[in-house]
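> Structure for the following, please:
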Amino acid sequence: MIELRTPAQIEEMRPAGRFVASVISALAEKADVGMNLLELDAIAHEMIREAGAESCYIDYHPSFGASPFGKVLCTSVNDAVLHGLPHDYVLQDGDLLSVDFAASVDGWVSDSAVSVVVGTPREEDLRLIEVTGRALDAGIEWARPGARMGDISHAIGEVARAAGLGVNLQFGGHGVGRTMHGDPHVANDGRPGRGFKLKEGLVIAIEPWFMHTTDAIYTDPDGWTLRSADGSRGAHMEHTVAITADGPLVLTARD
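Sure thing, here's the model as predicted:
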């Protein structure tokens, strides 16, 4: 069911957005050569505790997950492109890391993701991150009353296609509110002018994710981590966005 939020409720969602943005920013800054993924998860766990927030991930067990997730972050490295389960891995020079984080503050959820290069970057990785960021911005620009969901999806896909990238449609954005995942689904490609008509009060997570040379994925033996079918690297960007009378309001905007 698609739920719309009042202006007062959207104001109530701002603390969750600010908190999630602060965690994402802190982790992006701390991600460096020699840092263990489990250390990053522990940092986020401590920030949750200090803020009196609640993790959306620890007990999360959807149909596509092998078991409850058990961690508070998704940390996807190189060919791990989504839902990376933190494990005993030390970041190496040149790794492409995507961090996805969602938390609840005072009963309201926000969800965000960022990709960074650890240490010495590869030009193709920087380009992939840049394209993914532009696709996110393009989708956000259409998050306005009167537009259609297909307009957001088409804007994202158009950026990917112009850069020569394929688009996987198995996973995308989603509604956000009292829970992390709700209706509507926000695909990363689509037809303009089609789909649900966007209304003031809708809050969605918009999250493009692309891989260098494929749009196919498979599930790692850990039952969670999704990897590219050909070993190519992936980038993932996400913001929680409220549709208001004044246009898109990015609740997880980072300083």
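
> drop to CA atoms for contacts and neighbour counts, all remaining ones
OK.

> Contact partners for Ala8?
Taking Cα atoms under 8 Å, 6 or more residues apart in numbering as the contact definition, Ala8 lies against nothing.

> Verify the assumption that it is located in a helix.
Yes - the assignment for Ala8 is a helix, going by DSSP: H, G, I helix; E, B strand; the rest coil.

> Relative to Ala205, how far out is it?
19 Å (Cα to Cα, to the nearest Å).

> do Arg18 as well
Taken as Cα to Cα, the span from Arg18 to Ala205 is 15 Å.

> Please say which of the two ends up with more neighbours.
Ala205 (30 against 18; other Cα atoms under 10 Å).

> To compare with the earlier structure, here is another sequence to fold:
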Amino acid sequence: MPISLKTAADIDGMRIAGRLTSEVLDMLAEHVKPGVTTDHLDKLCHDHIVHVQKAIPAPLNYAPPGYTPYPKSICTSINHQVCHGIPNDRPLKNGDIVNIDVTVIKDGWHGDSSRMFVVGEGSIAANRLCNLTFEAMWKGIVKVKPGARLGDIGHAIQTFAETQGFSIVREFCGHGIGRKFHEEPQVLHYGRPGTLEELQPGMIFTIEPMINAGRREIRELGDGWTIVTKDRSLSAQWEHTVLVTDTGYEVLTVSDGTPKPPAFAGA
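Reported below is the predicted structural model:
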């Protein structure tokens, strides 16, 4: 399937979907604390998306080939869970880290973003992993410009993460996004500079590195969705939806509460 280049009108729709997605994460921030269940967080998100934003939570009943329908409106991946964790009735504990992944459909357009949250007081190691994964995402984002290659993004992320002693999950990647949840291209978070597809204005895709404190190997749990680290080491992920502009990039999943870019990314 070819990579779609979005028109100005398409991009306006994607900006709205991206902002709404980020605003869901803003809303959730004060609720992520010890004793709260991820089921409760899921209900808060579902109600906000459906009743306040008049939008659709994309994960609910999402069923790519070979998968059973996803049963919740968000993904919540805790500690050694890498991605696609299903919300449940287990209360969050002090020191947990949790990735919350939100995708909102508004007027047919998808916004997709995730953030890491540290529950209560996290360990030094846990905070370091979360912070450096955020920086790794941005190491990839700042490579986005017309004429650059997808391999440039992956190489920047991989080099940074591995220099810090972390490993990159390779089985999952970023993806094109628009009218569909997952479009071309695939955006690997590892690779060689100067390789893979050339970036063009109007391309929109996610950058969402999954970084493990231990080894990169993963496995799938029996629920058919949740991915965990094989060695049970902590894993972190951050995600933004990014547009290739005529001169560089624009992050579309932004709102008042979005964490500010690192200093190396500029304003």
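
> most centrally placed residue in structure 2?
What sits nearest the mean C-alpha location of structure 2, by Cα atoms, centre = their mean, is Glu239, with 2.7 Å.

> So it sits against Ile211, correct?
No - contact criterion Cα atoms under 8 Å: Glu239 of structure 2 and Ile211 do not qualify, at 11.9 Å.

> where exactly do the helices run in structure 1?
7-30, 37-51, 123-141, 149-162 (DSSP state H).

> What is the mean deviation of the shortest one from its aligned residues in structure 2?
Right, the one you point to is helix 149-162 of structure 1. With mean Cα distance after the TM-score superposition for structure 1, helix 149-162 of structure 1 departs from structure 2 by a mean of 0.8 Å once superposed.

> how far away is Leu38 of structure 1 from Val99 of structure 1?
From Leu38 of structure 1 to Val99 of structure 1 the distance is 12 Å (Cα to Cα).

> Between those two, which is the more surrounded one?
Val99 (28 against 18).

> contacting residues around the spatially closest residue to the more buried one that is not a sequence neighbour?
Sequence neighbours aside, Thr75 is the residue nearest to Val99 of structure 1 in space, at 4.8 Å (criterion: Cα to Cα, 6 or more residues apart in numbering). By Cα under 8 Å, 6+ apart, Thr75 of structure 1 lies in contact with 37, 83-86, 97-100.

> let's see it at 7 Å
Neighbour list for Thr75 of structure 1: 37, 84-86, 97-100 [criterion: Cα atoms under 7 Å, 6 or more residues apart in numbering].

> Export the helices of structure 1 as JSON lines, with columns for distance to Ala216 of structure 1.
Shown next, in JSON lines, are these (distance: least, Cα to Cα, whole Å):
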{"stretch": "helix 7-30", "distance to Ala216 of structure 1": "27"}
{"stretch": "helix 37-51", "distance to Ala216 of structure 1": "25"}
{"stretch": "helix 123-141", "distance to Ala216 of structure 1": "16"}
{"stretch": "helix 149-162", "distance to Ala216 of structure 1": "15"}
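
> So Val102 of structure 2 is in contact with Arg115, correct?
No - using Cα atoms under 7 Å as the test, Val102 of structure 2 is too far from Arg115 to be in contact (8.9 Å).

> sorry, back to before: ok, of the contacts of Thr75 of structure 1, which one's closest to Glu12 of structure 1?
Distances from Glu12 of structure 1 to the contacts of Thr75 of structure 1, taken as Cα to Cα, are shortest for Asp100 (22.1 Å).

> Tell me how many other residues surround the closest residue to that closest one other than its chain neighbours.
Leaving aside its chain neighbours, Asp100 of structure 1 sits nearest to Ala113 (4.1 Å; criterion: Cα to Cα, 6+ apart). By other Cα under 10 Å, 28 other residues sit near Ala113 of structure 1.

> And His46 of structure 2, by the same measure?
Neighbour tally, His46 of structure 2, other Cα under 10 Å: 21.

> what separates it from Asn88 of structure 2, distance-wise?
14 Å.

> Val102 and Arg115 of structure 2: who's more crowded?
Val102 (27 against 23).

> Does Arg115 of structure 2 touch Trp238 like I think?
Yes - with contact defined as Cα under 7 Å, Arg115 of structure 2 reaches Trp238; the gap is 5.0 Å.

> For burial, what's the neighbour tally of Lys54 of structure 2?
12.

> any idea what it aligns with in structure 1?
Mapped onto structure 1 by TM-score structural alignment, Lys54 of structure 2 lines up with Gly52.
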